[in-house]
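Visitor: coordinates only, sequence not included:
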């Protein structure tokens, strides 16, 4: 019964996110907004309910099955992908490089941000 309660709660958050996006015309997917809402709720509560923990663990254990529709879609549209392989490859390469550069820059900034207070605390202790 806990699994059913957890799945219901996850789907309710997804539904609320979808409704919110459609009502407000937000440019993000509804399930993403629902996931953010769930995350904020869990942060406020400080713990994960057992039902959500059980449902999410069960879903994650079968995560590989969620890639089957994507693989079927690739095979169904293989001709189109073969015709447009150059722009697809460029988009994948550029997005990967941009993501890696952005991640490195963010890591450098946050590392400086967090090590600066530690250095200041070390000087104050002396």
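Guide: Right, received. Where do you want to start? Here the structure is a predicted model, which is why all the values come from computation and not from measurement.
Visitor: C-alpha only now, for contacts and for neighbours.
Guide: OK.
Visitor: can you tell me which residues contact the residue most central in space within the chain?
Guide: The geometric centre of the chain, computed from its C-alpha atoms, lies nearest to residue 32 (CA atoms, centre = their mean), at 7.3 Å. Taking CA atoms under 8 Å, 6 or more residues apart in numbering, we find residue 32 in contact with 14, 17.
Visitor: separation between it and residue 75?
Guide: Going from residue 32 to residue 75 by CA to CA, to the nearest Å gives 27 Å.
Visitor: Please apply the same query to residue 116.
Guide: Distance, residue 116 to residue 75, using CA to CA: 51 Å.
Visitor: here's the one I want to compare it with:
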């Protein structure tokens, strides 16, 4: 378990370093996550220690929504004042996400059919 936790912290630290010195516009944890994913793809799998830590973390994801819910209640007047813009942005982003996903799946499925 310690090994899996060390791996996660190592990649987050690498992401923070790259964010500080190379890519200041991206958050360090995001860079670290991308590096971890690349490392796992190159290794072609997740080791047992990392999987155990990830399973442990995933049990507590619900707690991450508590600060967001408090923020919604705290800023309710501002949210009401800007409701149209917020709803428009949410609907637009959902439509763009679905369209982008569809185009990506179509592109990747045509590539895989051509390889067979």
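Guide: Looks like it came in fine. Being a predicted model, the structure only gives us computed values, none of them experimental.
Visitor: Quick one: residues contacting the equivalent of residue 8 of the second structure over in the first structure.
Guide: Matched by TM-score structural alignment, residue 8 of the second structure corresponds to residue 10 in the first structure. With contact taken as CA under 8 Å, 6+ apart, residue 10 of the first structure is in contact with 38, 52.
Visitor: The one helix or strand residue 10 of the first structure maps to: which residues count as buried?
Guide: If you go by DSSP states H and E, residue 10 of the first structure is part of helix 2-24. For helix 2-24 of the first structure, the buried set under the neighbour-count rule, 16 or more other CA atoms under 10 Å, comprises 3, 6-7, 9-10, 13-19, 21.
Visitor: cool, and stretch 25-39 of the first structure?
Guide: 30-31, 33-35, 37-38.
Visitor: Same question for stretch 37-50 of the second structure.
Guide: Residues of stretch 37-50 of the second structure classed as buried: residue 50 (neighbour count, 16+ other CA under 10 Å).
Visitor: gap between residue 76 of the first structure and residue 87 of the first structure?
Guide: 19 Å.
Visitor: And the buried residues of helix 2-24 of the first structure, which two are furthest apart?
Guide: Taking CA to CA as the measure, those span a maximum distance of 27.1 Å, between 3 and 21.
Visitor: so where is the longest helix along the second structure in the first structure?
Guide: If you go by DSSP state H, the second structure has its longest helix at helix 83-115. Under TM-score structural alignment, the counterpart of helix 83-115 of the second structure in the first structure spans residues 85-117.
Visitor: and the gap between residue 111 of the first structure and residue 21 of the first structure?
Guide: Here residue 111 of the first structure is placed at a distance of 34 Å from residue 21 of the first structure (CA to CA).
Visitor: Can you give me the neighbour number for residue 103 of the first structure?
Guide: Counted by other CA atoms under 10 Å, the residues lying close to residue 103 of the first structure total 12.
Visitor: May I see the buried residues of stretch 25-39 of the first structure arranged in CSV, with secondary structure and distance to residue 95 of the first structure as well?
Guide: Below are the buried residues of stretch 25-39 of the first structure laid out as CSV (DSSP: H, G, I helix; E, B strand; the rest coil; distance: CA to CA, whole Å):
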residue, secondary structure, distance to residue 95 of the first structure
30, helix, 23
31, helix, 23
33, helix, 23
34, helix, 26
35, helix, 24
37, helix, 27
38, helix, 28
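Visitor: need those residues in CSV with distance to residue 63 of the first structure, can you?
Guide: Formatted as CSV, the buried residues of stretch 25-39 of the first structure follow (distance: CA to CA, whole Å):
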residue, distance to residue 63 of the first structure
30, 20
31, 16
33, 20
34, 19
35, 17
37, 22
38, 19
